[in-house]
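In: Next comes the sequence, and after it the predicted model I'd like to discuss.
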Amino acid sequence: MKRPPGSPGPAPATTRRATDNPLIMLVGMGDLSARVLTMLLGDPATNRVVLAGRDTETIRRRGNLALFAATNLGHHGSVDTVHMDLNDIDATAETLARVRPDIVFMGASLQSWRVITALPPKTFEELDEAQFGPWLPMHLTLNHLLMRAVRASGVPTRVVNAAFPDAVGPVLAKVGLAPEIGVGNVANIVPALTRGAAHLLGEYPADVELRLVAQHYFSHYVPRFGDAGKGAYRLDVRLKGGDTPADVDHPALFAQLDNRLKRLGGIDGQLLTASSAVRVLRGMATDSGVLAHAPAPGGLPGGYPVRVHRDGGSVDLPEGLTLKEAVTLNEDCQRADGIDRIDDDGTVYFAEPEMAVMKRMLGYDCPVMKLADCAGQADELARKYASFAASHR
């Protein structure tokens, strides 16, 4: 059914046929979501998209740009736009109930991880010693609001989170609000490890299959320094169809990522995160069961190999590793990332050494954070970082 010219928003759910592709909503149209949009429109299984954000005119134009580029390449999907302010839970719930997306991709955050990379190099390196854990309020706050709106909407949509899912997922899982799955982080290091392992084994990358269990710290550290640092992990490398793990020297493998397999980072590196997101989104859209890597499947801490299906990802662990062991491993790696533990009510205890860096450099000190206090901590952290950045231009 065609809508009249100028009709706003996506077609009502009641006009969609059962055979239509899933409707994918992208929330937050920054650089990552823009790259994800471009990739989604190139695949008929994922080319029905609605963009949600506060500046509808800007995201409408961005959507049109991606749509026109896809048309140039012979792909004819659809992109619609709706207004969404995550701070207004009731309005967000109403929008979700009206649009009824099958999948929501959460790309919004109060402060992108890459913001601190714009600091002078020496200052960035010093602040980066705090790792990522202390920045959790900037990524948890909007996810908490979105998931409360999803619950209020009554819509059985599945949420895929790109904002620090390794920690956001397990915090929200404690209160029954976890997104179905995350993207990036553990997934971002797997392609380089696959190619590095193939190089050491003298095999084609397509014939090498990895299963990696690791939290964000590991995937952040290894490409920068060529070793695992303090990060606990489990890596299983096999030739496809093989019954036993291949004998791969891990230090030699990791060293390649800071040498022959060194890649661009920063905003350019978002291309890799976008591709990992689309692997998950396509797997969910087609219920394919494809092997992927993803953080926080079902709200678990850290990252895992998963089989992606319609409702998210089911963990597909290396042989001989139990789920309990994998969770413990990721919780150990999480401590290296600056989060000591997450209590059963969602209260987060930050690790003292990493928070000490934040206190010394920014004057920000938050040893313990209750979920209800997350937004307030995000406001304080934003103010103190803004002041710090202004004094270090």
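Out: It's in. All values reported here derive from a predicted model rather than from experimental measurement.

In: going forward, measure contacts and count neighbours with C-alpha atoms only.
Out: Will do.

In: Please enumerate the helices of this protein.
Out: Chain-ordered helices for the chain, with DSSP state H as the definition, fall at 31-41, 56-72, 89-99, 121-127, 136-153, 165-173, 186-201, 216-225, 250-256, 270-286, 323-336, 352-362, 374-390.

In: Residue nearest the middle of the chain, spatially speaking?
Out: By CA atoms, centre = their mean, the mean C-alpha position of the chain lies nearest to Ala162, the distance being 2.4 Å.

In: ok now do that one, which residues does it touch?
Out: Applying CA atoms under 8 Å, 6 or more residues apart in numbering, we find Ala162 in contact with Phe105, Met106, Gly107, Ala108, Gly182, Val183, Gly184, Ala277.

In: ok, and the most crowded of those residues?
Out: Using other CA atoms under 10 Å as the neighbour test, the contacts of Ala162 are led by Gly182, with 36 neighbours.

In: Included below, for side-by-side comparison, is a second structure:
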Amino acid sequence: MIDPHIAVVGSGALARSVCYSLAALSAPAPAAPIRVTVLARGGAASDIARICQIRAAVTGGGATFAAESPRDEVEALARLQPGVLVCCASAQSPYERTTAPSAWTSLIAGAGFGVTLPLQAALIARLARAVAQASPRTLVVNGCFPDVVNPLLAALKAPVTCGIGNVSTLAACLQAALGLADQDDLAVLGHHVHLSEPGRPEDEVLAWHEGRQLPDVTGLLSAARALDRRELNAIAGHAAARLLLALVAGTEFHTSLPGPLGLPGGYPVTVADGSVTLRLPPAVTRADAVAWNLRVGRDDGVEVVDGRVGYSPRATHALAPYLPELAAGWPVAALDEVIERLTELRRRLRLAPAAPVVAVGTGTT
């Protein structure tokens, strides 16, 4: 049995969306009443918990909410022992390019979002280590670039069950576009890069309904892709809340998730008895699905294979003038050192104005 206690780390848009939806949704039987602890610094955690407690009272969802601002992750997890921990915070905002453009955001635009992988992984890697040390029964769910961060965690032998967002968001949008009551007969292969329409039609999301491949995924996703990326957080958070409730309840639930079992990209899955298994169409093997996700994911500029982080030619070209020794790739064991190096580079580049981006190679971000 999984303790029906969910710890949500973060206080940004995704964390709020997850918590607000947990307050609105009813837990599936046979779960005990859901407890949610919001873990974030400052007063934001208390504000979120208070808002959610009011929402839960209005909707009758039955969840209770509390807040903490822990200084020590190991101590907090040892004491709380949550059934599920979901990380919704990272060291790099995906919206910085619009809120605070600089030479740093120009580097990201030139290299691809994947160049921020170490910063996306920094907090969740610490949390996963803390879970392994202090709360080994806790399921770890990652909301920070899980398509590539989860394979990194798996290579580090850090616990991670699955991710949220990305293909989960796309599957929810396809479900709505098709008018389906659930995703029981919907299977989606998709990657973080697919939140935008790919530059090559052959790299589009693959989706099946009742075993038949859907012919016009681009058309089905066009309205959702036209939404502001921040608005997609509300969809991602709602889908994540549904997943988290299924995990703690132990009920069976069919959806598509990023980074399940530490795999790259996103896959159709079955959630049951607190575990996640792949639910691929009969004609698709696990090896085929992994290879496809690695191929399309190269448009993000980064991949994790055989214990190493590697960059696409485009990302290597953009990163080489600043960190040539990292541009050639690095072993996952060097993560902490790479985080320090990239954080220092970001500090310097944020002081310089943004520059026009000259794309090298092919692909979109």
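Out: Arrived safely. The shown structure was predicted, so the numbers you read here are calculated from the model rather than taken from an experiment.

In: rewinding a little: the helices of the first structure: which one's closest to Ala18 of the first structure?
Out: Comparison of those against Ala18 of the first structure by CA to CA identifies helix 270-286 as nearest, at 13.3 Å.

In: Which part of the second structure matches that closest one?
Out: Mapping helix 270-286 of the first structure onto the second structure (TM-score structural alignment) gives residues 233-249.

In: roughly how far is that stretch from the heart of the chain?
Out: 12 Å (CA atoms, centre = their mean, to the nearest Å).

In: Also stretch 126-141 of the second structure?
Out: Computed by CA atoms, centre = their mean, the chain-centroid distance of stretch 126-141 of the second structure equals 17 Å.

In: Minimum distance to Leu235 of the first structure: which of the helices of the first structure has it?
Out: The nearest among the helices of the first structure, by CA to CA, is helix 250-256 at 8.8 Å.

In: Identify each buried residue in the closest one, please.
Out: By neighbour count, and taking 16 or more other CA atoms under 10 Å as the criterion, the buried residues in helix 250-256 of the first structure are Leu253, Phe254, Ala255, Gln256.

In: Give me the subset of the contacts of Ala162 of the first structure that lies in strands.
Out: Residues from the contacts of Ala162 of the first structure lying in strands, with DSSP state E as the criterion: Phe105, Met106, Gly182.

In: Surely the second one is in contact with Phe164?
Out: Which is Met106 of the first structure. No: here Met106 of the first structure lies out of contact with Phe164, judged by CA atoms under 8 Å, at a distance of 10.8 Å.

In: Just tell me what Phe254 of the first structure corresponds to in the second structure.
Out: Across the alignment, which pairs residues by TM-score structural alignment, Phe254 of the first structure is matched by Thr218 of the second structure.

In: quick one: contacts for that match?
Out: With CA under 8 Å, 6+ apart as the criterion, the residues that contact Thr218 of the second structure are Glu197, Glu204, Val205.

In: Show the contacting residues for the first one.
Out: Glu197 of the second structure makes contact with Glu204, Thr218, Arg225 under the criterion CA under 8 Å, 6+ apart.

In: Need the buried residues of helix 250-256 of the first structure in JSON lines (columns: distance to Leu146 of the first structure).
Out: As requested, those are exported to JSON lines (distance: CA to CA, whole Å):
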{"residue": "Leu253", "distance to Leu146 of the first structure": "39"}
{"residue": "Phe254", "distance to Leu146 of the first structure": "37"}
{"residue": "Ala255", "distance to Leu146 of the first structure": "40"}
{"residue": "Gln256", "distance to Leu146 of the first structure": "39"}
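
In: Please consider this matter closed, and thank you.
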